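1. Curious how this folds, go ahead:
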Amino acid sequence: MLSWETLLHPFHRQRAQHQNAAFLKSLCLEVFIWSQIKDRAGLDDVAWHVVLNPAQKGRVAELDVVVSGEGRLLVIECKNHLDLDQLPDVIEEQYARTRRIGRLFGRWMLYVHRDRADYPASNAVAIIASQEAKARDYGGRLLWHDDLADLPVTVTTFLQEDHTPL
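-> This next block holds a predicted model:
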């Protein structure tokens, strides 16, 4: 159903430095998450850097990692860095995007490539806990670098759960 192929700009139009910079800037995290799910979770329908509406200017949407299984479509957004005050907006954006793409069968996860303890704010623990609860209420899941070891199990369990979001 899904393919691992990507729709990046044609290689003959980019210089090697531009390709390397683009990959290291954002795509390496997507490829890593894709690889962890594909290799360790035993799921076949896993794709990364899925581009929707590639021919329509202004309407292009890119999905970092997409997993199809158990009659569900799981969209995983990967962020290298995300401030705590940005979390509510990103959670709502992921909820809206997944509802539009997957309808009732769509699920989403937001992976932030930082440990929970990396946030120095005095109220960081409370903010993170409230945003994780908000993500669950919106039919999604918020994952951190701390959760990476359990990612394959988390993904397969999440696909099997019966939960209809708001």
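2. from here on, contacts and neighbour counts on C-alpha atoms
-> Will do.
3. what's the neighbour count on the residue lying closest to Val51 once chain neighbours are set aside?
-> Excluding the flanking residues, the one nearest Val51 by C-alpha to C-alpha, 6 or more residues apart in numbering is Glu62, at 4.5 Å. Per other C-alpha atoms under 10 Å, the neighbour tally for Glu62 reads 15.
4. mind listing what Glu62 touches?
-> The neighbourhood of Glu62, defined by C-alpha atoms under 8 Å, 6 or more residues apart in numbering, consists of His49, Val50, Val51, Leu52.
5. Let's compare: structure for the following, please.
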Amino acid sequence: MIKRRDLISTSAAAFAFTAGGRAFAEEALTNPDPSTIPDFEKWQLSDSEWKKRLSPEAYRVLRKEATERAWTSDLNDEKRKGIYACAGCGLDLFSSDAKFDSGTGWPSFWDVLPNAIGTKTDFKLIVPRTEYHCARCGGHQGHVFKDGPAPTGLRYCNNGVALTFRPS
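-> Here you go, the predicted structure:
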């Protein structure tokens, strides 16, 4: 008898290697041209150093690519002008000018600061999604979707625990 877990894993793998799965993944956003990334030193801390630096929840999200529960971040209600930075290393990621209320329960932005993130295709939920992470420390931030407002049509759906806010 086939186990449910095996069926899901096999189905996910089959979808990922079908034309539909590849086409969706190829359409996903890609990393910026490395020559355009600013000259900063990438952070490479050991796992134990990250555990000392971060709260358990921030570690789980930033280093293990977990997702915080919706509606748990105080940053959902943050309305002041300022900058949202990576909670792992402090790299500026978003301006408050690009923040909007997506109704999803996570801080959302329609644009990212230049050269602040990298992306990769994530198959964790079977259907390919575009995961984005801090360009300096590689900390997982969230996923980007093509259902955001103008002018980009993108929604960068961010884990609040992966961000800090610095008012202007």
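6. Superposed, what's their TM-score?
-> The TM-score (TM-score structural alignment, normalised by the length of structure 1) is 0.25; 81 aligned residues with a C-alpha RMSD of 6.1 Å.
7. Show me how to select, in ChimeraX, the buried members of the contacts of Glu62 of structure 1.
-> Buried subset of the contacts of Glu62 of structure 1, written as a ChimeraX selection, criterion 16 or more other C-alpha atoms under 10 Å:
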select :49,50
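8. Dump the contacts of Glu62 of structure 1 into a markdown table; add distance to Gly140 of structure 1 as well.
-> What follows is the contacts of Glu62 of structure 1, written out as a markdown table (distance: C-alpha to C-alpha, whole Å):
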| residue | distance to Gly140 of structure 1 |
| --- | --- |
| His49 | 20 |
| Val50 | 19 |
| Val51 | 21 |
| Leu52 | 21 |
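9. From Cys28 of structure 1, how far off is the residue nearest to Val51 of structure 1?
-> Per C-alpha to C-alpha, to the nearest Å, Glu62 of structure 1 is found 15 Å from Cys28 of structure 1.
10. And for Ile127 of structure 1?
-> Distance of Ile127 of structure 1 to Cys28 of structure 1, computed by C-alpha to C-alpha: 28 Å.
11. More neighbours: which of these two?
-> Set Ile127 of structure 1 next to Cys28 and count neighbours by other C-alpha under 10 Å: Ile127 wins out with 16 against 13.
12. still on that earlier bit, sitting in helices, which of the contacts of Glu62 of structure 1 do you find?
-> Residues of those located in helices (DSSP state H): none.
13. which one among the contacts of Glu62 of structure 1 gets closest to Arg72 of structure 1?
-> Nearest to Arg72 of structure 1 among the contacts of Glu62 of structure 1 is Val50, at 16.5 Å by C-alpha to C-alpha.
14. And the longest helix anywhere in structure 1, what does it pack against?
-> Taking DSSP H as the criterion, structure 1 has its longest helix at helix 87-102. Secondary-structure packing of helix 87-102 of structure 1 (3 or more C-alpha pairs under 8 Å, 6 or more residues apart in numbering; DSSP states H and E): strand 72-79, strand 106-112, helix 124-137.
15. so can I have CSV of these showing distance to Pro152 of structure 1?
-> Below are these laid out as CSV (distance: least, C-alpha to C-alpha, whole Å):
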stretch, distance to Pro152 of structure 1
strand 72-79, 13
strand 106-112, 13
helix 124-137, 18
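16. circling back to that earlier point, which positions in the longest helix of structure 1 come out as buried?
-> Neighbour-count burial for helix 87-102 of structure 1 flags Leu87, Ile91, Gln94, Tyr95, Arg97, Thr98, Arg99 (criterion: 16+ other C-alpha under 10 Å).
17. Now do that helix: everything it contacts.
-> 72-73, 75, 77, 106-110, 131, 134-135, 138-140.
18. ok, back up a step: please identify the most buried of the helices and strands packed on helix 87-102 of structure 1.
-> Counting by mean count of other C-alpha atoms under 10 Å, strand 106-112 has the highest mean neighbour count of those, with a mean of 25.
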